[in-house]
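Asker: A predicted structure for the sequence below; I have some questions about it.
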Amino acid sequence: MPSLTIAQLLIRRVLSTRRDVFMSLLLPAFVLAGIVALFASTTDTEPKITILNQDKGSYGAMIGKQLEQEPKYDIATVASGSDEQLKQSIEDGDINAAIIIPADYSDQLIAGKSPSIVFYRMNEQLWNASLALSLEAETERMSHAAALLAQNNQLTKESLDELLATVHENRIATQAADMQIGETIANPEVIGLMLLFVLLLVMRSISLIMEDREHRTMARMFTAPVRGYQIALGNFLGIVAVGTLQLFIMVCLCCYLFGYDPGFSPFMLFLLLECFLITSVGLASAIAGLVRNSMQLSNIGNLVITPTCMLGGCFWPISIMPDFMQKLANFTPQKWLLEAADRLSGGGSISTVAVPVLIILLFAVVLLAFGAVVLRPSKQAISG
């Protein structure tokens, strides 16, 4: 079959020598596996947080108790101290963050006001940005409860306690479910790096096809008694075969050598990345069809890959982005793969990821169809 012959020739070009096997196949997989292991070990470390509760009422203590129930943080509550001491502890590396609940926190709530909590950290990171949002949301929830009672002239400490207890019970049930479907999105760097790795490898393989186009090798292929779809299929199979081998080595190294645990089976991780690989081939083909040479392919490819990875949630949770960016993320395949991985890491079955996977494959079909059309050399190049 001509397509298989074309695919075989493309594989030989990518892996023609031992040096090519090492540089194109083994070295990238080992480097990425090492980076993944480093990120995985970093994200597994629980941040140390000190809570200074200066509030004499019950609502400040309620904030501390709720934070202590979070398994992601190492919480220590102290009754005395100063801002400078906590700042110094952060600078010395003894703790990662400090939370100060002001002395009038409960009084402001009872008065119907919205108090604020002081949150110190050395620099802005994913976990402390998420924690800051949680603190703001918790204070806002209490303020809304107090405002609701005030509207009905029922704002007393007893009524607020009763309402907050009811809200807290319901919130715990919801939060427990969200915690199960949130491991990957909460720490997206690991799988996000894998997706970036896949995109970069595919762009390199597509550059070989661009060389054929520049050197008019592809034009000569179209003059042979071979149909255009067979040429496109052969190039597609060759790139996917090389990418599959690279993915297999990378997943084995990450999961079995470096001990990375995605929260579900390595086989399922491989299948998800394989689906994304097919979509990546379509994306790279579409980009290649819109440029004239390999240099432009590299430049335009970087301008597409990095923003889509950022928008798709590869480097930070989509939930912390503005609403309009969260909507735009739906147009990136990275977002749907991370969602599928997120559901699997939360204990979901294969059926729970059917919709995200189908959307990823739909991206692949559309992009591959477009790429196959625009990568075809012009009639002038074929006749010339």
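Answerer: On my side now, so go ahead.

Asker: can we go C-alpha only for contacts and neighbour counts from here?
Answerer: Will do.

Asker: which residue is nearest the middle of the chain?
Answerer: The residue lying closest to the centre of the chain (CA atoms, centre = their mean) is Cys314, at 2.9 Å.

Asker: shouldn't that residue be in contact with Glu189?
Answerer: Yes: counting by CA atoms under 8 Å, Cys314 touches Glu189, with 5.9 Å between them.

Asker: list the contacts of the nearest residue to Ala381 once chain neighbours are set aside.
Answerer: Take Ala381 and drop its neighbours on the chain: the residue closest to it by CA to CA, 6 or more residues apart in numbering is Ala219, 6.1 Å away. Residues near Ala219 by CA atoms under 8 Å, 6 or more residues apart in numbering: 213, 377, 381-382.

Asker: ok, and the most crowded of those?
Answerer: Arg213 (21 neighbours; other CA atoms under 10 Å).

Asker: my guess is it meets Ala381, correct?
Answerer: No: taking contacts as CA under 8 Å, Arg213 lies outside contact range of Ala381: 9.5 Å.

Asker: sorry, back to before: distance check, the residue nearest to Ala381 against Lys379.
Answerer: Counting by CA to CA, to the nearest Å, the gap between Ala219 and Lys379 amounts to 9 Å.

Asker: ok, now Asp323?
Answerer: 46 Å.

Asker: also Gln230?
Answerer: From Gln230 to Lys379 the distance is 18 Å (CA to CA).

Asker: looking at these two, which one has more neighbours?
Answerer: More crowded of Gln230 and Lys379, by other CA under 10 Å: Gln230, with 16 against 10.

Asker: which helix or strand lies directly C-terminal to whichever helix or strand Ile287 is part of?
Answerer: In this structure, Ile287 sits in helix 266-288 according to DSSP states H and E. For helix 266-288, the succeeding helix or strand toward the C-terminus, using DSSP H and E, is helix 294-311.

Asker: got the angle for that following helix vs helix 266-288?
Answerer: 130 degrees (axes from the mean of the first three to the mean of the last three CA atoms, to 10 degrees).

Asker: what's the burial count for Ala97?
Answerer: The burial count for Ala97: 23, using other CA under 10 Å.

Asker: now do the same contact list for Ala29.
Answerer: 246-247, 249-250, 253.

Asker: these in helices, which ones?
Answerer: 246-247, 249-250 (DSSP state H).

Asker: most neighbours among the residues you listed, please name it.
Answerer: That'd be Met250 among the ones in helices among the contacts of Ala29, by other CA under 10 Å, with 27 neighbours.

Asker: in terms of helices and strands, where is the closest residue to it other than its chain neighbours?
Answerer: Leaving aside its chain neighbours, Met250 sits nearest to Ala29 (4.7 Å; criterion: CA to CA, 6+ apart). Per DSSP H and E: Ala29 is located in helix 27-43.

Asker: what's the helix or strand for Met142?
Answerer: Here Met142 sits within helix 126-151, counting by DSSP H and E.

Asker: against that first model, consider the following:
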Amino acid sequence: MLIFICILPLIFSGVFINISTSKIKVGFLDNDNTKLTKILKNELRNNYDLVDISSGDPKYQIENNTVNNVIEIEKGFTDSMFKDKTVNLKLYGEEKNDYYKLINNEIALFIKSVRKVYDSSNKNKEAFYKTIDKNGVNKINVSSIGINIKERSKIGVVFYFLIMFLLLSSCIFAKRLLNDDKRIFAAPIDIKSYVFEKLFILVSINIIQVIVVFLESIILFKSTVFNYIVSLSVLFLVVSVMSASFAMFVNKLSDRSFDVYFVVVPMCMLGGCFWGIESMPKELQFVSQFVPTRWIVEGIDNILFYNSGRELGIDILIIMLFTTVFILVGTITKKDIIK
């Protein structure tokens, strides 16, 4: 079981990161026609075979095999970007397809980056466009100069899904480790010893998974991953502890192993592991602040795309806060057992 859990992320990520988007045909329908949409179009053209669509049903273009996916920019897209509203943009295609996920991830990054540059320009449109004209699209896609966005996106997605594997494996093993009441009654132990013993085992399992995926990423991406290895190691050490504490929390709520999937998968969806948070409605974006996966994804983005140490530090502190809450709540009922 342990070997299977550790190898599963390796198999999954290995399949995903071998995807190439160099020959993907993507339709682009621009109903806003602004300077910003032209910038987005040029950015996408660097990575995809972009096909202009003037009118008609975007879905028909896909069904007719003209393109693989279609990006439709609706009227008011630029205004929604600057006013921090839900963006008027639609992405058509098979949502479960890996190409769809890569394109969606790149669009989400563009939206987030543009808003960061706009905020740093004191929300002055003239200053915003001057910054872009002066620095080019590399300024929008920020600090990782010389590294193709497709490669960074693939690395990011690997670690997004690693989050889910860490949470699932922790919950699965926690069911076995924490439901050992016979041992507790036979040999009473201190609550702190009990908690840290089980927590240490779960964290160790998580670290093994992280090391496996890290080694694979180093082999496939070489120096690219080395640029972020220290920051990612610190982040996922904290995530490993958080996942273990979360498993203790979930174990208190339910004794059925199958229930963990109904908790972990929606939490990963809400946190942005499968798609960009910016693509979700405002209500869901607000709710996502109260799940730890949101801040892990933010931390990964800050490492790979923004190189923001200060924001990464904030993300880690928030994750540690979740960890503390999970440990406290997850061990409350153990006091009576151990007495």
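Answerer: That came through fine. Just so you know, these numbers come straight off a predicted model, no measurement behind them.

Asker: kindly provide the TM-score of these chains.
Answerer: The TM-score (TM-score structural alignment, normalised by the length of the second structure) is 0.70; 300 aligned residues with a CA RMSD of 4.4 Å.

Asker: quick one: the strands in the stretch 101-250 of the first structure?
Answerer: 118-121 (DSSP state E, counting those that start in this stretch).

Asker: tell me where it has helices.
Answerer: Ranges of helices in the stretch 101-250 of the first structure, per DSSP state H, counting those that start in this stretch, are 105-110, 126-151, 157-180, 183-186, 189-214, 217-223, 228-252.

Asker: relative to Leu337 of the first structure, which of those is closest?
Answerer: Among these, the nearest to Leu337 of the first structure by CA to CA is helix 189-214 (9.0 Å).

Asker: any idea how far the residue mapped onto Ala219 of the first structure from the second structure is from Ile211 of the second structure?
Answerer: Taking TM-score structural alignment, the alignment pairs Ala219 of the first structure with Phe185 from the second structure. Here the criterion is CA to CA. By it, Phe185 of the second structure lies 36 Å from Ile211 of the second structure.

Asker: how about the contacts made by Ile191 of the first structure?
Answerer: Here Ile191 of the first structure is in contact with 184, 314, 338 (CA under 8 Å, 6+ apart).

Asker: Ser345 is in contact with the first one, correct?
Answerer: Yes: under the criterion of CA under 8 Å, Thr184 of the first structure lies in contact with Ser345, with a separation of 6.9 Å.

Asker: neighbour-wise, which of the two wins?
Answerer: Thr184 (25 against 21).

Asker: so the closest residue in space to that one that isn't next to it in sequence is in which element?
Answerer: Nearest in space to Thr184 of the first structure, with sequence neighbours left out and distances taken as CA to CA, 6+ apart, is Asp342 at 5.0 Å. Assigned by DSSP H and E, Asp342 of the first structure falls within helix 333-345.

Asker: where in the second structure does that helix align, residue-wise?
Answerer: Using TM-score structural alignment, helix 333-345 of the first structure pairs with 292-304 in the second structure.

Asker: with stretch 303-323 of the first structure instead?
Answerer: Under TM-score structural alignment, the match for stretch 303-323 of the first structure is residues 262-282.

Asker: quick check: end-to-end length of the matching stretch?
Answerer: OK, stretch 262-282 of the second structure end separation, CA to CA: 23 Å.

Asker: and if you look at stretch 221-229 of the second structure?
Answerer: Stretch 221-229 of the second structure: ends 12 Å apart by CA to CA.

Asker: buried residues in it?
Answerer: 221, 224-225 (16 or more other CA atoms under 10 Å).

Asker: what's the answer for stretch 303-319 of the second structure, then?
Answerer: 303-307, 312, 315-316, 318-319.

Asker: next one: that stretch to chain centre, how far?
Answerer: 13 Å (CA atoms, centre = their mean, to the nearest Å).

Asker: equivalent analysis for stretch 178-193 of the first structure, please.
Answerer: With CA atoms, centre = their mean, you get 7 Å for stretch 178-193 of the first structure.

Asker: so the closest residue to Arg220 of the first structure other than its chain neighbours versus Ile231 of the first structure, what's the distance?
Answerer: Setting aside the residues directly before and after it, Arg220 of the first structure is nearest to Ile382 in space (CA to CA, 6+ apart), at 6.6 Å. In this view, Ile382 of the first structure and Ile231 of the first structure are 14 Å apart by CA to CA.

Asker: residues near Pro266 of the second structure, how many?
Answerer: 11.

Asker: now it: how far from Asp52 of the second structure?
Answerer: 35 Å.

Asker: equivalent analysis for Lys154 of the second structure, please.
Answerer: Where Asp52 of the second structure is concerned, Lys154 of the second structure sits at a distance of 26 Å (CA to CA).

Asker: ditto for Leu232 of the second structure
Answerer: Distance from Leu232 of the second structure to Asp52 of the second structure, by CA to CA: 38 Å.

Asker: with Val264 of the second structure instead?
Answerer: For Val264 of the second structure relative to Asp52 of the second structure (CA to CA), the value is 39 Å.

Asker: and those two? which has more neighbours close in?
Answerer: Using other CA under 10 Å as the criterion, Val264 of the second structure and Asp52 rank with Val264 on top: 22 against 14.

Asker: just checking, that one touches Met164?
Answerer: Yes: the pair Val264 of the second structure / Met164 is scored as a contact, 6.9 Å apart, by CA under 8 Å.

Asker: helix, strand, or coil at the residue nearest to Arg220 of the first structure?
Answerer: Of the three states, Ile382 of the first structure takes helix under DSSP: H, G, I helix; E, B strand; the rest coil.

Asker: show me what contacts it?
Answerer: 219-220, 222-223.

Asker: for those residues, which single residue is the most surrounded?
Answerer: Busiest of these [other CA under 10 Å] is Ala219, holding 21 neighbours.

Asker: how close does that residue get to Pro377 of the first structure?
Answerer: 6 Å.

Asker: which residues are common contacts for these two?
Answerer: In contact with both Ala219 of the first structure and Pro377: Arg213, using CA under 8 Å, 6+ apart.

Asker: residues in contact with Trp275 of the second structure?
Answerer: Contacts of Trp275 of the second structure by CA under 8 Å, 6+ apart are 101, 104-105, 108, 269.

Asker: residue in the first structure paired with Val210 of the second structure?
Answerer: In the first structure, Val210 of the second structure lands on Leu247 (TM-score structural alignment).

Asker: how near is the residue located most distally from the centre of the second structure to Lys339 of the second structure?
Answerer: In the second structure, the greatest distance from the average C-alpha position (CA atoms, centre = their mean) is reached by Ala186, at 43.5 Å. Distance check for Ala186 of the second structure against Lys339 of the second structure: by CA to CA, it reads 11 Å.
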